[in-house]
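**Q** structure here, sequence nowhere to be found:
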């Protein structure tokens, strides 16, 4: 097993004629929380989509647990234990909470294990158990974010790509979601690559961070060092 759960080596990607990523290289150590930061349009979500093969990288290599995955289909990547929680939650709103969660296990066949994992998700997010038969469209934004994370957990991932989990949520709900993320990492050893608009919060949660500007990495380092970096404080922390 590799020391690095995820490695990107010189990854580039385009949307038509628009170059979205240019030679991005980053590494996520097994069991770590790493933040990927930057302004809107910097290429953060594109990076996650390239890892999950929701878009086709034009160059570079992507390694997961020491094995190349750049040319694998998205479902094959999920089967290996790498799951993305997309920006905007993207839950199936006409389906119930329970049905959404069960869809997260669509690649699995062991029904007893799936039932155990469903119970575990309900323990992690008691509010989802209370609303298990409701349509996802009736949930609040925070509850939908819980559902999106819970759905990812139903795949039994070893690593999760989290895209803007705080978007549109109240400060209280953001705090609850981030406490859960930290607990999943600490108690279950879940490796996490986090894209987050709240830079201060992300740097406090992560051990290491990368900063993207215009599709290229501009800065990286331990989170505590970046929190005190003058350029980061000016550009992202309003100091």
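**A** Happy to help now that I have it. Just so it is clear, the structure is predicted and the values come from calculations on it, not from any experiment.
**Q** from here on, contacts and neighbour counts on C-alpha atoms
**A** OK.
**Q** select the longest helix from the chain.
**A** Of all the segments assigned as helix in the chain under DSSP state H, the longest by residue count is helix 171-188.
**Q** adding another structure so you can compare the two:
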């Protein structure tokens, strides 16, 4: 077995174990996923593909937008559990580097918190471009390598999750990766869920937080724990 295949099997095993032991506790709540669909301006009957869909939380949120949901994940446990919860969804076990779909199939494509875990990022991005139609919009949440927590705990102390292929890059590096692959960056936002939780803590307990609305943040985007990219195919 090649080193790449061996690493892939290790990643699959880690996610299978994680979803077996932790299940939905491993994921953010459903309300945290609305923002991606809002940024994409999801419309009824659009075909949505969620890459590394896990247990289907984003696809669950997408039901409120009447899109046609598809999801793939390398974890057989994740897909099995997702199908138990959402039998009507189009879910399949697949690798992002070899998507089981025809060219130009999807209108919107998401990959939330998983792109940095893929072994060959460029191959995965090329596949996403292939299955997205000419007007397809893409939404990726990716980790920032320049945060204090990442540099100290993950890098200096060596606590990076190697079995789960945990990785991160800074804003400039992610932008270059997307540009090289053939994407055009429309906008970049800081990860919204931590800001939404902060807003809720600062508000009166009776005040509701609109999880579908972007939260303004005065900190430089470079300091965000994770980056939320909105992209399209390069013209």
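**A** All right, it came through fine. Note that the coordinates shown come from a computational prediction; the quantities given were computed from them, not determined experimentally.
**Q** tm score of chain vs chain?
**A** Here the TM-score for the pair of chains, by TM-score structural alignment, normalised by the length of the second structure, is 0.35; 129 aligned residues with a C-alpha RMSD of 5.2 Å.
**Q** circling back: next helix or strand past the longest helix of the first structure?
**A** strand 191-195 (DSSP states H and E).
**Q** buried set for the next helix or strand along the chain from that following strand?
**A** Note on strand 191-195 of the first structure: by DSSP H and E, the next helix or strand toward the C-terminus is helix 199-205. By neighbour count on 16 or more other C-alpha atoms under 10 Å, the buried set for helix 199-205 of the first structure is 199, 200, 202, 203, 205.
**Q** elements contacting helix 199-205 of the first structure?
**A** strand 33-37, helix 223-227 (3 or more C-alpha pairs under 8 Å, 6 or more residues apart in numbering; DSSP states H and E).
**Q** burial check on residue 18 of the first structure, number of neighbours?
**A** Neighbourhood size, residue 18 of the first structure [other C-alpha atoms under 10 Å]: 8.
**Q** with residue 90 of the second structure instead?
**A** The local packing of residue 90 of the second structure (other C-alpha under 10 Å) involves 14 other residues.
**Q** quick one: which of the buried residues of helix 199-205 of the first structure is nearest residue 124 of the first structure?
**A** Taking C-alpha to C-alpha as the measure, residue 124 of the first structure sits nearest to residue 205 out of the buried residues of helix 199-205 of the first structure, at 18.7 Å.
**Q** quick one: the buried residues of helix 199-205 of the first structure as TSV, columns for distance to residue 7 of the first structure too.
**A** Below are the buried residues of helix 199-205 of the first structure laid out as TSV (distance: C-alpha to C-alpha, whole Å):
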residue	distance to residue 7 of the first structure
199	22
200	24
202	20
203	20
205	20
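**Q** what are the ranges of the helices in the second structure?
**A** Secondary structure of the second structure (DSSP H): helices located at 3-22, 34-40, 57-62, 76-85, 121-131, 148-149, 171-181, 192-202.
**Q** out of the helices and strands packed on helix 199-205 of the first structure, which one sits most buried?
**A** strand 33-37 (a mean of 26; mean count of other C-alpha atoms under 10 Å).
**Q** same for that strand, what does it pack against?
**A** Against strand 33-37 of the first structure (3+ C-alpha pairs under 8 Å, 6+ apart) you get strand 191-195, helix 199-205, strand 208-213.
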